[in-house]
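*Asks:* Next come a sequence and a model predicted from it.
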Amino acid sequence: MTTPDGGATRAAPAMEEEGAARTAPPRKEAARPARRGPADPVRTLMHHHQELCARAVDALEIAAGLEAHGVTDRTAARFRHRDVFSLAEELYARVPRADPATTAAAAPGPAAAPAAARGSRSVRGALHLLPGAVCVAAVAALASVGAAPADVRTAVGAAGGVLVVLAVRLGVRSGPLRRRHQGAGPRTAGLWVCWTAGYAVYGDWLLRQLLAGGPDLPYAAPRAAVATAVALAFALAPAAGCAHWFAVRGRRGLAASRGLGELAARVRPLLLATTLLFLGALVALLLGADAVFGDDGTMAVVAAAALGVLLFLARLLAVHGFPEAAATGLASAAALEALALSLVLIARLPGVPPLGLPVEALATAGGPAAVPAVACTAAALGLLVHGLRALTGACAHGPAPSCPAEAHRP
């Protein structure tokens, strides 16, 4: 049996140990190594997009490539990430980069880059102004042979038209209007461009002749809308400037966005502002050309402005990886214009005169230019609506090699 003093003596150490245990901070458990393997949901994605991740210069390029291949924010959530950008950052951090020696050899030297850029900008600016200059020269050449035989005037006009087409082709193959994405796209897109542009120059005269019962070929001399032709030819320069502005702002929006929804909220007003900016420049060109070469009428200005916006939106979509949509918009406008001419001709057959009444009513109300105005406005609005959806994705603003946008965007 112990004494009270002895019991207190033995209990003191126990109480001290208990108090020390209470006051001592809890020991942290050793951090477990992250499990990689079957429990790592990102590994499969790494192997599937190995080349994209290895060649990317930053995480934004990977995000654009993932979004182009159908990876959305909802898909990223299955990989334990809040959005595509967060998932791209992990892939960029985990996948080793490609051989830097190859990349450095392919990159231009820093000293030569500014001078080369200034020279290339000057050349591109000249190429974008070349169609307008060639068109003015062709108009001057036609005016100089006004008293020549019809065959001579036809040959001069045809030569001028071919030169303008070649100048436009050179202009759209350089600078901001050059297509960056792989793939040839529809081969008929050039045909629709030529049709709509040709109709803008000669379509009003042809429709007026058809409604009057003509034309009396081969004696009828076509009357070209000179002011419209010159303004559209010079419009390539502001189109290139607006396309460059949209591309730069779009890349900045991609860099500043943390999700696809935020990127879409940045790009939609940007696309509307770019379209309005080009429309304002085009209207100024049309009014200036009317003052110099003769007024073609208010409705002709509206029709030419609608065609210019249609061509601009089509090229913008093609540049950013959507050539199929661009060709569809151009083909729809060309089809409506061809349908109007066809209905007037078909109405001459016995028993079907009512088929030409809609075209006659439209031409009576607004003039022959009302037909291309309606056709091009409808097609341009369709491309604008599609662009507000298609150009809001990361793939539309990412580097071209990793972004097959047309195959994966709606």
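*Replies:* Thanks, I have the structure now. Residues are numbered from 1 along each chain as shown.
*Asks:* okay, CA-based contacts and neighbour counts for the rest of this
*Replies:* Will do.
*Asks:* and Leu129, what does it touch?
*Replies:* With contact taken as CA atoms under 8 Å, 6 or more residues apart in numbering, Leu129 is in contact with Phe234, Leu236, Ala237.
*Asks:* can I get those residues in a markdown table with distance to Thr328 and neighbour count?
*Replies:* What follows is these, written out as a markdown table (distance: CA to CA, whole Å; neighbours: other CA atoms under 10 Å):
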| residue | distance to Thr328 | neighbour count |
| --- | --- | --- |
| Phe234 | 25 | 24 |
| Leu236 | 21 | 26 |
| Ala237 | 24 | 23 |
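*Asks:* nearest to Ala318, of those residues?
*Replies:* Nearest to Ala318 among the contacts of Leu129 is Leu236, at 15.2 Å by CA to CA.
*Asks:* Put this next to the previous one:
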Amino acid sequence: MTRQESVAEAAAEGGGALPGATAGLPQGSPRTPATPDPVKALMHRHRELCERAVDPLEIAAGLEAHGVTDRAAAQYRHRDVFALAEEMYARVPRGDDDSDDGPHPGTAARAHAVPEVAARWALFVLLPGAVCAAVVAGLGVVSGGARLGVVVGGVVAVAVALWIALREGPLRVARRPAPATRAWVCWLLAYALLGDALLTSALAGGPDEAGELWRPATAALLALAFAVAPAAWCAHLFAVRAGARLRTSRGLDEFAASARPLLLGVVTLFLAALGALLAAAHALLGAAPDGTSALTGAWALGALLLLARLLGVYGFTRAPALLLAAAGACEVTALCLVFAGRLPGCEAAAVPVTAAVDAFGPGAVPTAVCGAAALVLLIHAARTLALASAHAGPGDAP
């Protein structure tokens, strides 16, 4: 007897279907005529999901995505959606591939997918940091007009390296970000490099010349470039561990309860790695323009970018786009308030920014802005990435 037949027989002995029950029946609606096999009707409505599934967990995740909860599964005399999915998976005709001679081909392909993917992107994620380090080293040995050429060439080279690192592996997104989202990300990175110098100069009454703006926080940007590697490995760890827990969970609530601590642990691990990179870059290059102030802003920005990318990997792009735009707009607003405070009668506009910078340094603005946005995204990710439907489905996992 095959595994699927035994599961189906067990479901039948336990009363696998409740005649007359209909999934998704609105409360208070008239009773429909009795259905001989409501599970079969449910399978017909989700025929494509059942046919392409390589294991029951994919059916369970798909049912959850369509609004079938454990309470709805009880209408079919199953304790939860996972048990209902096992019966549906067992009743799908699959030919000779489901014999006892071996596992389903799709399951074997999935089991071997992780090391093959890792072999391709493991080195690519190191490119942004390596290229950025080469650019920083080049700036240290040139002067005059040659510096401008190194800066322009370095920006292009780092952008290409970042594109290569993100086009494959755990940080690859299925849908390309909107141009506005990419523009805000570029602004956030530009502010991390030059924003603190501009803010400090503006509060001092400047800038009077372009040289006052060229005090880049190279240590912060270098650490962020190298942080692409730990971000990819943390995303890979989250995908592997979440998939394993999804396969061993016996209910949607059980999986959600195990996925949230996993997400928090992965984010904490990345923040620790980013903090170590920032400390090493600061010790090697120093941070401009105000000691470690620029590093705290880069630390918060790194958390924001990781969470935004991680949500995008699983198809949740709306919230990251809104929060990235909000963070960038707040940084623009802070600069505008400082310049607006120079107008007659508008001195009060610059008071909040001035007080924050006097107390905590110029890095207080990106730290507060990016930190608040990252916290909101973390709460959102703890809710959405704890859904089984976010992790199942062929090709969805990174």
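*Replies:* Alright, I've got the coordinates. Computed from a prediction, not measured in an experiment: that's the story for all the values here.
*Asks:* just to revisit the earlier point, let's have the contacts of Leu129 of structure 1 in JSON lines, adding secondary structure and distance to Ala212 of structure 1.
*Replies:* Rendered in JSON lines, the data for those read as follows (DSSP: H, G, I helix; E, B strand; the rest coil; distance: CA to CA, whole Å):
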{"residue": "Phe234", "secondary structure": "helix", "distance to Ala212 of structure 1": "33"}
{"residue": "Leu236", "secondary structure": "helix", "distance to Ala212 of structure 1": "35"}
{"residue": "Ala237", "secondary structure": "helix", "distance to Ala212 of structure 1": "38"}
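*Asks:* Tell me the one of those nearest Val385 of structure 1?
*Replies:* Here the nearest of the contacts of Leu129 of structure 1 to Val385 of structure 1, counting by CA to CA, is Leu236; it sits at 22.6 Å.
*Asks:* Who are the contact partners of the alignment partner in structure 2 of that closest one?
*Replies:* Under the alignment by TM-score structural alignment, Leu236 of structure 1 pairs with Val228 in structure 2. With contacts defined as CA under 8 Å, 6+ apart, the neighbours of Val228 of structure 2 are Val125, Leu126, Pro128, Gly129, Ala165.
*Asks:* same deal with Val357 of structure 2?
*Replies:* Residues touching Val357 of structure 2, when contacts are defined by CA under 8 Å, 6+ apart, comprise Gly363, Ala364, Val365.
*Asks:* name the element it belongs to?
*Replies:* Counting by DSSP states H and E, the element that carries Val357 of structure 2 is helix 351-360.
*Asks:* And for Val371 of structure 1?
*Replies:* Assessed by DSSP H and E, Val371 of structure 1 sits inside helix 370-390.
*Asks:* Please pull up the equivalent of Val168 of structure 1 in structure 2.
*Replies:* Counting by TM-score structural alignment, Val168 of structure 1 corresponds to Leu162 in structure 2.
*Asks:* Could you find the closest non-adjacent residue to that match?
*Replies:* Beyond its immediate neighbours in the sequence, the residue positioned closest to Leu162 of structure 2 (CA to CA, 6 or more residues apart in numbering) is Pro128, lying 5.4 Å away.
*Asks:* Now do the same for the one you found: its match in structure 1.
*Replies:* Correspondence of Pro128 of structure 2 to structure 1, assessed by TM-score structural alignment: Pro131.
*Asks:* what's near enough to touch its match?
*Replies:* With contacts taken as CA under 8 Å, 6+ apart, Pro131 of structure 1 has the following neighbours: Val164, Val165, Ala167, Val168, Gly171, Ala233, Phe234, Leu236.
*Asks:* cutoff 10 Å now
*Replies:* Going by CA atoms under 10 Å, 6 or more residues apart in numbering, Pro131 of structure 1 touches 137, 163-171, 230, 232-237.
*Asks:* How about Leu189 of structure 2?
*Replies:* Applying CA under 10 Å, 6+ apart to Leu189 of structure 2 gives the contacts Ala183, Gly195, Ala220, Leu221, Leu224, Ala298, Leu301, Gly302, Gly328.
*Asks:* Can you tell me the element the counterpart of it in structure 1 falls in?
*Replies:* Using TM-score structural alignment as the criterion, the counterpart of Leu189 of structure 2 in structure 1 is Ala197. Taking DSSP H and E as the definition, one finds Ala197 of structure 1 inside helix 189-211.
*Asks:* post-alignment, that helix versus structure 2, mean distance?
*Replies:* Following the fit onto structure 2, the mean deviation recorded for helix 189-211 of structure 1 is 1.2 Å by mean CA distance after the TM-score superposition for structure 1.
*Asks:* in that helix, what's buried?
*Replies:* Residues of helix 189-211 of structure 1 classed as buried by neighbour count (16 or more other CA atoms under 10 Å): 189, 192-193, 195-197, 199-208, 210-211.
*Asks:* Repeat that for stretch 230-245 of structure 2.
*Replies:* Within stretch 230-245 of structure 2, the residues scored as buried using 16+ other CA under 10 Å are 230-240, 242-243, 245.
*Asks:* Distance check, Leu307 of structure 2 against His380 of structure 2.
*Replies:* Counting by CA to CA, to the nearest Å, the separation of Leu307 of structure 2 from His380 of structure 2 is 10 Å.
*Asks:* Settle it for me: which of those two has more neighbours?
*Replies:* The residue with the greater number of neighbours, taking Leu307 of structure 2 and His380 and applying other CA atoms under 10 Å, is Leu307; the counts read 24 against 17.
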